[in-house]
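1. I'll drop the sequence and a predicted model, then ask my questions.
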Amino acid sequence: CRVTEETKKELFNKFKDKQIRVSIKPLFIVAESYQEKLVMNPATEFSNILNISLEDANQEKAKDILNNLIFTYNNNAIIDKKAIADKTSTFIDERIKEISTNLTSVDQTAQDFKTTKGVTDIQGEANIALNIGAANRQELENAKTQLNIASGMKDYVSSETGYEVLPSNVGLSDPTIANTT
């Protein structure tokens, strides 16, 4: 809320010849006072929606305080979601690198074993290679999918300008990450 020069003049003239009492209190005392006047109740018994009210002599002031409280809460939620998306993306990137390293190591170990043992069963080798390759590709695809989902959530949170409801978790398998959405 912005006070214009005209509003200032009107207020000054309104209280020009009157005595005004000003009370200055520490910020934490004022915050505690408003906290005691703040009432929050669920809209219904099992609702995620809250009814919020603030008891104050000045209705406009109470409305401004509630609007700023909600604005700050929403901004903090967006910041938290962005941080979670960033950490999730980093975690998945690191996990993909680790899986790739492990897959390379497993392939090399299998190759070394075959070389030292002189394995010549072509059909058996082909089946083993196919099974290992399929499992490795599946694990790599799962990790890529998780990365794409996390990246999409990060992009969505980063592009949010309003205070719309965020989409629920769709496909993130890490329970810690899934519970934050």
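-> Alright, I've got the coordinates.
2. For the rest of this, base every contact and every neighbour count on C-alpha atoms.
-> Will do.
3. any idea which helix or strand comes after the longest helix along the chain?
-> Assignment by DSSP state H gives helix 59-117 as the longest helix of the chain. Counting by DSSP states H and E, the element after helix 59-117 in chain order, helix or strand, is helix 122-159.
4. Take this one as well and set it beside the first:
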Amino acid sequence: MPERTPSGKLLGEKEFSARKREVLGDFTVFDVLPLVIQSPEDRNAGSLVPRRSVLPIYPASWTSGPSENQIPWLVLFQSMEERLNQMMLILARLSSGEKVRLPVPVKVEISSSGIVFPSDFSYPENEALHLLIDLPVFPPMEMDVLARVSACAQSPEGTRTDVLVAFDPLPSGLRDQLLQYIVVRQREEIRQGQKDRPVATSRRIG
């Protein structure tokens, strides 16, 4: 996360909820995603290695793709090779004394148009941010997007700040992949909800 002092106005709960619906829409999911936040200036200065150092492998139920026997292993191998090369770059930069910012898993609410994430400080409205978001899809994908702060509010726990940002226009391919992830994640939530739902039983009285 960027090093900075607290700033920016905090909205009330109702006003923040209304703004969130305006930015995110109704088609959203909650998840825990690895996230890096930095300024566009930091991005241009190359202060961050924009890749995770560990290749995530996700359950097949999280994808709507092929079965295990049909998985394109070449794609997986290339993805692993890319991550290993990036890991070597990270280690080289660390050994030379450079600062490298790596993703931190946080609970978010995300849609195809924006995201809400927790922070230890607030941001001024309309401030530009550079976000790196790892999506649990196959093959693993990292979103590299620019966004602008729409609103901030105190978290329900009262200890942190919820930050709402709107994505800059996404390339159609990236937006389609994000939408596919949201659809699959919503299916998972529905299935999990059905499993957790108590089974109705009849009881004879008397």
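-> That came through, no problem. The shown structure was predicted, so the numbers you read here are calculated from the model rather than taken from an experiment.
5. Need the TM-score between these chains.
-> The TM-score (TM-score structural alignment, normalised by the length of the first structure) is 0.25; 69 aligned residues with a CA RMSD of 4.9 Å.
6. Could you list every helix and strand in contact with the longest helix of the first structure?
-> Counting contacts by 3 or more CA pairs under 8 Å, 6 or more residues apart in numbering; DSSP states H and E, helix 59-117 of the first structure packs against strand 50-54, helix 122-159.
7. which of those sits most buried?
-> Among these, helix 122-159 has the highest mean neighbour count (mean count of other CA atoms under 10 Å), at a mean of 15.
8. related to what we said a few turns ago, is it possible to get CSV of the helices and strands packed on helix 59-117 of the first structure that adds distance to residue 99 of the first structure?
-> Formatted as CSV, these follow (distance: least, CA to CA, whole Å):
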stretch, distance to residue 99 of the first structure
strand 50-54, 44
helix 122-159, 7
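9. Can you tell me the centre-most residue of the first structure?
-> Nearest residue to the geometric centre of the first structure (CA atoms, centre = their mean): residue 81, 1.3 Å.
10. Just give the nearest non-adjacent residue to that residue, would you?
-> By the measure of CA to CA, 6 or more residues apart in numbering, the closest residue to residue 81 of the first structure outside its immediate chain neighbours is residue 157, 6.7 Å from it.
11. same deal with residue 117 of the second structure?
-> In space, and not counting its chain neighbours, residue 117 of the second structure is closest to residue 108: 4.8 Å by CA to CA, 6+ apart.
12. measure the residue nearest to the centre of the first structure to residue 159 of the first structure for me?
-> 12 Å (CA to CA, to the nearest Å).
13. which of the residues in the longest strand seen in the second structure are buried?
-> For the second structure, the longest strand by residue count, based on DSSP state E, is strand 141-154. Neighbour-count burial for strand 141-154 of the second structure, counted by 16 or more other CA atoms under 10 Å, picks out 141-143, 145-154.
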